[in-house]
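1. Everything below, folded, please.
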Amino acid sequence: MYMNCVVVDDEELPGKILEQLIGQNPSLNLLKIFKDPIEALKYINSDEKDIDIIFLDILMPKFTGFDLIKAIKSPSHIILISSDKNYALKAFEFPKVTDYLLKPIQKERFLKAISKVIARSNNPGNIKEASTSIKEDELYINTDKRLIKINIPDINFIEAKGNFIYIKTLSDNYLVYSSLKKIESKLPSSSFLRVHRSYIINFRKIIDIQDNSILINNELIPVSRRYKPQLLDHLNLL
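-> A predicted model of the protein is given here:
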């Protein structure tokens, strides 16, 4: 069994590199390479096409990769490619994005991205679940014998405090009887990441990363050695 792939990049060299890497992998089948994003969109959205992976450049004429993601109807896995690592945070706001490759594309990172696609494909309903969770942007917490609604995108970070968790939002703070593990299962993985045994962060709120700490809204969050590789890999800042 193989996965059908499409490459969308207005630059010739990255397309050639991907063509070679895909050709070396027996589990992949390259359908077509597009330099024109509009033509690519027509092809991808055709009901007759069964596309498993879309390698999509971010900066292109007429459309950006982000524009294209919003218009793509196919449930394909999307691997974004760019020469600029600064788009990584925005990239993972989209549930369909499985990975983010920096140009020039290295074989080892390419294979790692394909492994991520396979892992998500082996989880039934993973794309559907991701799409649902990103839309369900409200969380209800039980505090002071009341149910209070929190907008998930407003959460900056969550800190474990004994048998309680401290939820820090843009405007309020909440102390809730719960565990990090429990609330982690309620948060979209496209925005939230464990960086310490006592902290989960909304990585869309990151202002800066310095050594073993993250700056979010003028607050320093520690990053443990155990979770730092996961953070760097998730943001493709290697």
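2. okay, CA-based contacts and neighbour counts for the rest of this
-> OK.
3. Run through who's touching the helix ranked longest in the chain.
-> When the chain is scanned for its longest helix (criterion: DSSP state H), the result is helix 107-121. The set of residues that contact helix 107-121 without belonging to it, under CA atoms under 8 Å, 6 or more residues apart in numbering, is 21, 77, 79, 98-101, 126-127.
4. what's the spacing between Lys128 and Arg120?
-> As defined by CA to CA, to the nearest Å, Lys128 lies at a distance of 11 Å from Arg120.
5. here's the other one to compare against:
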Amino acid sequence: MKILIVEDDPMIAESVQDILGILRHEVIGVAEDAEKAIAICNETLPDLALLDIQIGGDIDGVDLADLLNQNFQIPFIFTTAFADNDTISRAKSKGPYGYLVKPYGVKDINAAIEIAMTAYERFKEAKESQAMSKVIQDSIFLKVDSKLIKVKINDILYVEAKGDYALFKTQEKGFIVHTTMKRVEDRLTDHNFVKVHRSYVINLSKIVDIEESNLLIENKVIPISRSNKEALIKRLNLL
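-> Below is the predicted model:
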């Protein structure tokens, strides 16, 4: 891996370089302060940074970790000779992937790197999974003939029962799907939809106006049944 060393003690920095060489990692640079560390990252993005907490300059290793998180999103391991509770507490709040207390040797660094990178990969997978889940939750796949067509849920104006089928109406077009209104209601009620009639499930955000037993969406007049009117009123933001 490409590793950045942030250490203001030249002898320790050289020792860490030697250890990383033994472990077959590439040191892309050694920085004695935050300014140089950021300059190195701008030139070559590391896979991991080893950050000494007590470094020269106005910004210490803990604050540098914030900058690396904001600008480069790379994992980092804190290295320090100080293991007091205050230092650990402050460092812990920055979300490091490891914490090495000096002095350390080959086995210590190797174990810290392995654990840090495993944790980082799991974090990335979880983040990607969360992003994918959001995409899926914002859309629905409609089975139309032999195709699965992805439609953004908020683009659906209303769903109308058509016998054994249902019409999913968007502003652009309509999709005829073989399904039941019960299934439609189950899938959409958590997404700002409500059943207003045995034949209609509507998108609350698309309502233009409501008059007695009807409501208007686009240019479509949709009936409101007595049994569903109370549930509709409860979902509205009334003044």
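6. what's the TM-score here?
-> The pair, once superposed, lands on a TM-score of 0.48 when counted by TM-score structural alignment, normalised by the length of the first structure; 124 aligned residues with a CA RMSD of 2.2 Å.
7. related to what we said a few turns ago, from the contacts of helix 107-121 of the first structure, list just the buried residues.
-> Buried by 16 or more other CA atoms under 10 Å: 21, 77, 79, 98-101, 127, out of the contacts of helix 107-121 of the first structure.
8. Tell me which of those residues fall in strands.
-> By the criterion of DSSP state E, membership of those in strands covers 77, 79, 98-101.
9. Turn these into a markdown table, including distance to Leu231 of the first structure.
-> Below are these laid out as a markdown table (distance: CA to CA, whole Å):
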| residue | distance to Leu231 of the first structure |
| --- | --- |
| His77 | 21 |
| Ile79 | 18 |
| Thr98 | 15 |
| Asp99 | 13 |
| Tyr100 | 13 |
| Leu101 | 15 |
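10. quick one on the thing from earlier: between the contacts of helix 107-121 of the first structure, which is nearest Asp67 of the first structure?
-> Closest approach to Asp67 of the first structure among the contacts of helix 107-121 of the first structure (CA to CA): Ile79, at 14.5 Å.
11. In this model Leu102 seems to touch the closest one, though I could be wrong.
-> No: counting by CA atoms under 8 Å, Ile79 of the first structure does not reach Leu102; the two are 10.5 Å apart.
12. ok, Lys128 and Arg120 of the first structure, which is more surrounded?
-> For the pair Lys128 of the first structure and Arg120, the greater number of neighbours falls to Arg120 (15 against 12), based on other CA atoms under 10 Å.
13. could you point out the longest helix in the second structure?
-> Assignment by DSSP H gives helix 106-137 as the longest helix of the second structure.
14. and the next element down the chain from it?
-> Using DSSP states H and E, the next helix or strand after helix 106-137 of the second structure towards the C-terminus is strand 139-144.
15. Helix or strand next in line after that next one, which one?
-> strand 147-152.
16. Run the angle between that following strand and helix 106-137 for me.
-> Per axes from the mean of the first three to the mean of the last three CA atoms, to 10 degrees, the angle that strand 147-152 of the second structure makes with helix 106-137 is 100 degrees.
17. ok, residues contacting strand 147-152 of the second structure?
-> Residues outside strand 147-152 of the second structure that contact it (CA under 8 Å, 6+ apart): 138-143.
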